[in-house]
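A.B. asks: from the sequence below, what's the structure:
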Amino acid sequence: MKKDCAFIFSDELLKYKFSKHHPFNQFRLELTVDLLKRLNALDPLAVLPPRIATDEELCLIHDPIYIEAVKKAGRGILPNEIAGNYGLGSEDTPIFPNMHEASSILVGGTLTAVDQVMTGKAIHALHLGGGLHHGFRGKASGFCIYNDSSVAIKYLQNKYHARVLYVDTDAHHGDGVQWSFYDDPNVCTLSIHETGRYLFPGTGNVTERGQGKGYGYSFNLPVDAFTEDESWLFTYRNALIEVAEFFQPDVILTQNGADSHYYDPLTHLSATMKIYREIPKLAHEIAHLYCGGKWVAVGGGGYDIWRVVPRAWALIWLEMTENPNSFGHLPSDWIDHWQKIAPVDLPTEWDDPDHLYPHIPRKEEITEKNAITLEKALFPIRNQQDQKKE
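C.D. replies: As a prediction, the model looks like this:
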């Protein structure tokens, strides 16, 4: 197993908590870490605590006035009518005590991961507490207060002068990151997500390609509702391979939302654990092919915290460290320990059983639509290649 990988974690990350019943539940981090520990797959020396992002670092992306509003909200002194102007106090993003501090450590964790990789202390780094891709310059959105990935990309540009390929496999479009770099040719964003016709945030159309100098550096793959493994993976694999070859990145940053699974309560896709094996595997290959291995991975969405997220996120670390212990039965002591409080029957295997869900009559139609979407998304690259041949 590889030893030169960093796993960013501390219990401080669990303080990003909107309410007891909010779907964004960082308890999934604890479940994932415990699963890795019971596999003897998480060397304590590889675990590094996240630092707190400074206000100056947050201001790489966020408006200082917004940051002050978040601070006041967390102290209970921001009037409700003003909070709404910043997306705070909504059903999606409720106010909670010390929300600035809790959010800053999520951002700092991603920056910790970046520094580990870019200084050569680690070849890969994983920060599952990050991946809050909906945050905007001056507004919270979709469970996201600060956008750690956007801050990290700007940080990578300023400190390391890196060309960054951002790959987002969350079921929700990575809108906050896309808009942050929509006119920047040195950042390439690739998002594969459920079509916005049915799902928040409603963006991520294939025609969103960037603007100005950044035109042609934003790639969106809005797959149809009920998309299954084969079509999802065909779309993802072909897009990432071609986009990486086109962009030639210095570093790859992947957002690993685990909400495309059939079990996820907030989305409408029909993927299984098969895609969560392949997502990190292909990212790993791309990182070594183009970036000298430089790969930073963060978490993201994922709302079936018992059956899906721990397996999906553990597989990222097992891929990074080239640990083959990810087949067959899950550790029985992990199942026994958590089944006592789990509201659902925990899985006993790494992989899902065949026939996890009923047959989908529209399968061929969905597959065809996704193939057309892929062609449209990659048209600028392929058209450019055809012109060079001529």
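A.B. asks: C-alpha from now on. contacts and neighbour counts both.
C.D. replies: Will do.
A.B. asks: show me where the protein has helices.
C.D. replies: Under the criterion DSSP state H, the chain contains helices at 27-38, 55-58, 64-74, 80-83, 99-118, 148-160, 175-180, 229-247, 273-290, 309-320, 332-339, 363-377, 379-389.
A.B. asks: could you also give me the structure for this second sequence? I'd like to compare it with the first:
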Amino acid sequence: MSGRAQLMWDEAVTGYDFGPDHPMDPVRLELTRRLVGALGLDRAVEIVAAKPAGRSTLRLVHREDYIEAVKAASADPGSADGSYGLGTVDDPAFAGMHEVSALIAGQSVAAAEAVWHGDALHAVNFTGGLHHAMPGAASGFCIYNDAALAIARLLELGAERVAYVDVDVHHGDGVQAAFWEDPRVLTISLHEHPRTLFPQTGWPEETGAESAAGSAVNLPLPAGTGDAGWLRAFHAVVPELVADFRPEVLVTQHGADTHFEDPLAHLAVSLDAQRAVQLACHDLAHEHAGGRWIALGGGGYEVVDVVPRSWTHLVGIAAGRPVAPETVIPEGWRQEVYARTRQLGPVRMTDGRWPVSWADWESGYDPADRLDQAVRATRRAVFPLRGLLA
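C.D. replies: Sure, this is the predicted structure:
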């Protein structure tokens, strides 16, 4: 195994563009890539532009009729079939949609192949993490589910245990659905409570099919949860389950929309807490998966101040060159931000909350605390199914 990290990148991924009024602005991808370069991290990784996922790969997760519907809408956006979730407010059809969606999926699949074959120990595709796409429908800004496709490819290559940890503010419903009946895949999602946020799924009681009981884990967090609660919840559930599962590969999704500045959700997490969870996922990969780690992007709609910094931290951690929070961001990048967006870019790689702290789960469960109630509900729903103490 080379031990060298791969960064999956092709400029053409910025063509994943739902239009000027859509919150998923592709400038977030371009600015992230430029910040990675401005901080010199591109010299610490192997940059790989993979091929688009072909039909046989897409069919590992997606139905043939859905792929055909995407291709038709891609060729003629005006013909998009709403029964497949295409041409909607969330997922408007656009020319070339199939091609660029398959390209993003191809980056995640290639990342999985590189890590499985030992060509890289870690691989990052921050353009991916499109976790809402279902086998037969687009959903939540997601056309093809690259995260599920990467996992399915690992299984096809012979993996027997793959753990997926999703810390996007939205429930990782598409990945859960893809492996609902498969005990070889453990899906863990921390997200804002479905009562207050799309897609209104991800309840603690969603624990997998009878044939895979305990393979789906959902921890819905109260709106307003901040750094200490978010980190407490993560560490109360994720490390113990991953250690018990003993995955051969860890796949993680790092949507940046948990941030307190994100316009589409209601958590209050800082960039510094996001970095802390990225570090924790890296450590879990080394402790329980032989270091094999595939890290994906996801949501994130504060496209200047939050997304580029969060995912640049992710690249630095994967590359073995974590960026110190107090690092001053190069002026050249900030000038590029202003030229592209007419917004002022951030000055440092921190929100000023590093180091972040939290109380361990064993340190004082409070039955009146809504966060602790949420954690307890998840542990009670899943841990006994896996032979663990709740």
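A.B. asks: quantify their similarity with the TM-score.
C.D. replies: With the length set by TM-score structural alignment, normalised by the length of the first structure, the two chains reach a TM-score of 0.92; 376 aligned residues with a C-alpha RMSD of 2.1 Å.
A.B. asks: about what we covered before: how about the helices of the first structure in TSV, adding mean neighbour count?
C.D. replies: Output for the helices of the first structure, formatted as TSV (neighbours: other C-alpha atoms under 10 Å):
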stretch	mean neighbour count
helix 27-38	19
helix 55-58	16
helix 64-74	19
helix 80-83	15
helix 99-118	25
helix 148-160	21
helix 175-180	23
helix 229-247	18
helix 273-290	20
helix 309-320	25
helix 332-339	14
helix 363-377	17
helix 379-389	12
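A.B. asks: how distant is stretch 342-353 of the first structure from the center of its chain?
C.D. replies: Stretch 342-353 of the first structure has its C-alpha centroid displaced from the chain centroid by 22 Å (C-alpha atoms, centre = their mean, to the nearest Å).
A.B. asks: picking that back up, now the helices of the first structure in TSV, with distance to L48 of the first structure?
C.D. replies: Putting the helices of the first structure into TSV (distance: least, C-alpha to C-alpha, whole Å) gives the following:
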stretch	distance to L48 of the first structure
helix 27-38	13
helix 55-58	20
helix 64-74	26
helix 80-83	34
helix 99-118	8
helix 148-160	17
helix 175-180	25
helix 229-247	29
helix 273-290	21
helix 309-320	14
helix 332-339	23
helix 363-377	38
helix 379-389	39
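A.B. asks: which of those helices sits closest to L253 of the first structure?
C.D. replies: helix 148-160 (8.0 Å; C-alpha to C-alpha).
A.B. asks: which part of the second structure lines up with that closest one?
C.D. replies: Alignment of helix 148-160 of the first structure against the second structure: residues 146-158, by TM-score structural alignment.
A.B. asks: cool, and stretch 286-295 of the first structure?
C.D. replies: Counting by TM-score structural alignment, stretch 286-295 of the first structure pairs with residues 284-293 of the second structure.
A.B. asks: do the same with stretch 7-15 of the first structure
C.D. replies: Aligned using TM-score structural alignment, stretch 7-15 of the first structure spans residues 7-15 in the second structure.
A.B. asks: contact partners of the matching stretch?
C.D. replies: 26-27, 29-30, 45-50, 100, 103-104, 107-108, 111, 123-127, 315 (C-alpha atoms under 8 Å, 6 or more residues apart in numbering).
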